[in-house]
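Engineer: this is the structure alone, sequence omitted:
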């Protein structure tokens, strides 16, 4: 029996609990203003997640590079092999990397787990949208199987949304911290995450650089930095402006009508701005890596644009109002706003609009 409806009436937490406790197998499709996501379940647990906004191979490749699990040139060769095999049904990027001996099965499963978890947790920011669950058979990856306990993912998502209130307003992506010389004994012993993050605090690296170096997820690293600051172990070296330059405190059209401004918007914008900043590559990059970074940037800029409209009632007239970033080839993104929608893309390596190498 199909389950469908409006997220305003039946929220994501309720949907996940229903699927989990009834041990359902099938596909949950969620469609909102910013994305269309498909979650696949097997006997109540999540085994796969797909998002329309991001090309799965690009997301997977970005995580491999960020975690230092593969060299850029090896990833590029694997992507080219995957593309050449597309006519024959295509082969998964992870399978190609395992076959070449570039990465282990356990590492692939760890990255896939991270990828699925991040996709699901991002959905907790949705307050509007439609959902549909269709009971059906789903393909199970026999080579690198992944199965996430839905109840655990649910609790983690709710925890992160709740705990962002501890971070909001205390951290910006370009803030720089320095050590105070205090041990932190007054605030208790340091956790392993705090000790790990503290290694990268050098009075020069900003928050984005620290997160990238630590290889933690943005939330956990940010939480550790705030905790270190509260314990007196580190302190801001200098004030830094919030990036991107969106004012989240002025009166919005929704506020004028007496509608509460949703608290989840600010932390999600902060996460998006961090994501743009921390995906970095060496100076000499292949075209494949350039496309991965550009695709990731576009996805996060889209989210910031939608948040801008929520606050101001219309899309920004120019992209410079919200994101001062160029694509991987040093060119400005093409941005075309309309009343109810917008177009955002990169002209790709050739710099020409409307050609096959454009990146969306």
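Structural biologist: Yep, that arrived. Since this is a predicted model, take the numbers as computed values, not measurements.

Engineer: okay, CA-based contacts and neighbour counts for the rest of this
Structural biologist: Noted.

Engineer: number of nearby residues for residue 7?
Structural biologist: 20 (other C-alpha atoms under 10 Å).

Engineer: same check, this time on residue 47
Structural biologist: 23.

Engineer: sec struct for residue 200, please.
Structural biologist: Under the three-state scheme (DSSP: H, G, I helix; E, B strand; the rest coil), residue 200 adopts coil.

Engineer: contacting residues for it?
Structural biologist: Going by C-alpha atoms under 8 Å, 6 or more residues apart in numbering, residue 200 touches 210, 213, 214.

Engineer: now name the helix or strand holding the closest residue to the last one other than its chain neighbours.
Structural biologist: Just to be clear, that refers to residue 214. Among residues not flanking residue 214 along the chain, residue 197 sits closest, at 6.3 Å (C-alpha to C-alpha, 6 or more residues apart in numbering). In this assignment (DSSP states H and E), residue 197 forms part of helix 192-198.

Engineer: another structure for you, compare them:
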């Protein structure tokens, strides 16, 4: 029988703690009515839990995953033709071999963090929890549920301060005509925000560059406004579509790779990397292109660069790196990489490749021994 009730009697924070402690899997649906015109949050939220961990949150209003995917250049049907729920779209991408899925998971994590803070502000409404199987692919959205609740509680406490300075996350930070006199000091996050302000991008668009949530970036902007080094304006014009260029190039490169047009895929991936050399997924994709071309040493170098820029990729990429090293004849190094992959619970075929490599090395040693004799 589904668990149901009223938020006025069982607040969302308490309800989530119960579900987390009991390691529940399913979807928690929260609904409320009679929203004020000023509120940005939606009137329906869906929280997907897997073994007691929040994996993704859908919110009816506000920025949607489809908008982010469209900006990344991901092909989507027109809005009026989309029938699948947002969660289905996310799972479909995460279960695919699309090289953008890691980037999509990062955006899904950010959306989940923002939406949790907004949902925790709801004091009234109804809820129902339905136990169900939640796809394992959502594990790619690496959300720490306890940290999520802590951030959400802090979001509530600090929201009034932020909302008094920013009418929404869509306002545009820009520089004032004159700066205040006297010395100023900034935190590292404030310096990064200052370097990203261009008078065109909104608070939300600036936050998309950083690992922190939009709310944390908004707090840094509020601090800079209070120090007199920034001011905010309502958006007057639509910003130029610059950021999505990299993702469109990678998507086109993926299509070329699927068609086995390797030279074109390499050219497009190289262009994407030139625009954003820090993007780990671009290095990873170029490694895949090189591997398909038989350029195994170049592929190995790109795999290593991708992991250097994003260490969280290592458990999944070590196996592919080992394959490239084997194909280039670097057997001993490949063996070490495979042992590391197995120790960290990496690719399921790592043990199989290690066994084959051990047999190959043994045969080579026997051959060398007989040759010496």
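Structural biologist: Cool, the structure landed. Note that the structure is predicted; figures quoted are calculated from it, not measured.

Engineer: circling back: what residue of structure 2 matches up with the residue nearest to residue 214 of structure 1?
Structural biologist: Aligning on TM-score structural alignment places residue 197 of structure 1 opposite residue 193 in structure 2.

Engineer: which residues sit in contact with that match?
Structural biologist: Contacts of residue 193 of structure 2 by C-alpha under 8 Å, 6+ apart are 206, 217, 220, 221.

Engineer: now the strands for structure 2?
Structural biologist: 3-6, 26-31, 44-50, 53-59, 126-131, 172-174, 231-233 (DSSP state E).

Engineer: of all the contacts of residue 200 of structure 1, which comes closest to residue 240 of structure 1?
Structural biologist: The closest of the contacts of residue 200 of structure 1 to residue 240 of structure 1 turns out to be residue 210 (C-alpha to C-alpha; 15.4 Å).

Engineer: got a list of what that closest one touches?
Structural biologist: 197, 200, 201.

Engineer: what do we get in structure 1 for residue 157 of structure 2?
Structural biologist: Aligned partner of residue 157 of structure 2 by TM-score structural alignment: residue 162.

Engineer: ok, that match to residue 289 of structure 1 distance?
Structural biologist: Going from residue 162 of structure 1 to residue 289 of structure 1 by C-alpha to C-alpha, to the nearest Å gives 35 Å.

Engineer: how about the helices in the stretch 251-373 of structure 2?
Structural biologist: 262-275, 280-293, 296-309, 314-327, 331-343, 350-372 (DSSP state H, counting those that start in this stretch).

Engineer: in JSON lines, list the ones you listed along with mean neighbour count.
Structural biologist: Supplementary listing: these in JSON lines, determined by neighbours: other C-alpha atoms under 10 Å:
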{"stretch": "helix 262-275", "mean neighbour count": "19"}
{"stretch": "helix 280-293", "mean neighbour count": "24"}
{"stretch": "helix 296-309", "mean neighbour count": "21"}
{"stretch": "helix 314-327", "mean neighbour count": "22"}
{"stretch": "helix 331-343", "mean neighbour count": "18"}
{"stretch": "helix 350-372", "mean neighbour count": "13"}
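
Engineer: residue 83 of structure 2: which of the ones you listed is closest?
Structural biologist: The nearest among these, by C-alpha to C-alpha, is helix 280-293 at 29.3 Å.

Engineer: output the residue interval of structure 1 matched by that closest one.
Structural biologist: Using TM-score structural alignment, helix 280-293 of structure 2 finds no match anywhere in structure 1.

Engineer: got the contact list for that helix?
Structural biologist: 99-100, 102-103, 250, 257, 262, 265-266, 269-270, 272-273, 296, 298-303, 305-307, 309-310, 324.

Engineer: for residue 37 of structure 1, see how far away the closest residue to residue 28 of structure 1 other than its chain neighbours is.
Structural biologist: Closest residue in space to residue 28 of structure 1, ignoring its immediate chain neighbours: residue 133 at 4.2 Å, by C-alpha to C-alpha, 6+ apart. Distance, residue 133 of structure 1 to residue 37 of structure 1, by C-alpha to C-alpha: 12 Å.

Engineer: again with residue 20 of structure 1
Structural biologist: 18 Å.

Engineer: same check on residue 207 of structure 1?
Structural biologist: Taking C-alpha to C-alpha, one finds residue 207 of structure 1 at 30 Å from residue 37 of structure 1.

Engineer: between those two, which one's more packed in?
Structural biologist: residue 207 (25 against 20).

Engineer: dump the residue contacts of the residue nearest to residue 52 of structure 1 when sequence neighbours are not counted.
Structural biologist: Closest residue to residue 52 of structure 1 apart from its sequence neighbours, by C-alpha to C-alpha, 6+ apart: residue 36 at 5.3 Å. The contact partners of residue 36 of structure 1, by C-alpha under 8 Å, 6+ apart, come to 29, 30, 51, 52, 53.

Engineer: who wins for neighbours among those residues?
Structural biologist: residue 30 (24 neighbours).

Engineer: what's near enough to touch that residue?
Structural biologist: 36, 37, 38, 129, 130, 131, 132.

Engineer: and if you look at residue 44 of structure 1?
Structural biologist: 19, 20, 21, 22, 23, 24, 25, 150.

Engineer: thinking again about what came up before, what does the residue nearest to residue 28 of structure 1 correspond to in structure 2?
Structural biologist: Using TM-score structural alignment, residue 133 of structure 1 pairs with residue 129 in structure 2.

Engineer: so how far is the longest helix along structure 1 off the chain centroid?
Structural biologist: Longest helix in structure 1 by number of residues, with DSSP state H as the criterion: helix 287-312. How far helix 287-312 of structure 1 lies from its chain's middle: 10 Å, per C-alpha atoms, centre = their mean, to the nearest Å.

Engineer: what comes up buried for that helix?
Structural biologist: 288-308, 310-312 (16 or more other C-alpha atoms under 10 Å).

Engineer: what's the following helix or strand after that helix?
Structural biologist: Heading C-terminal from helix 287-312 of structure 1 (DSSP H and E), you reach strand 334-337.

Engineer: which residues in structure 2 does that following strand align to?
Structural biologist: The counterpart of strand 334-337 of structure 1 in structure 2, using TM-score structural alignment, is absent.

Engineer: list the buried residues in that strand.
Structural biologist: 335, 337.

Engineer: where in structure 1 does stretch 352-370 of structure 2 align, residue-wise?
Structural biologist: Going by TM-score structural alignment, stretch 352-370 of structure 2 sits over no part of structure 1.

Engineer: give me the contacts around that stretch.
Structural biologist: Counting by C-alpha under 8 Å, 6+ apart, 331, 335, 338, 339 sit against stretch 352-370 of structure 2.

Engineer: close enough to count as contact, the third one and residue 317?
Structural biologist: No. Contact criterion C-alpha atoms under 8 Å: residue 338 of structure 2 and residue 317 do not qualify, at 10.4 Å.
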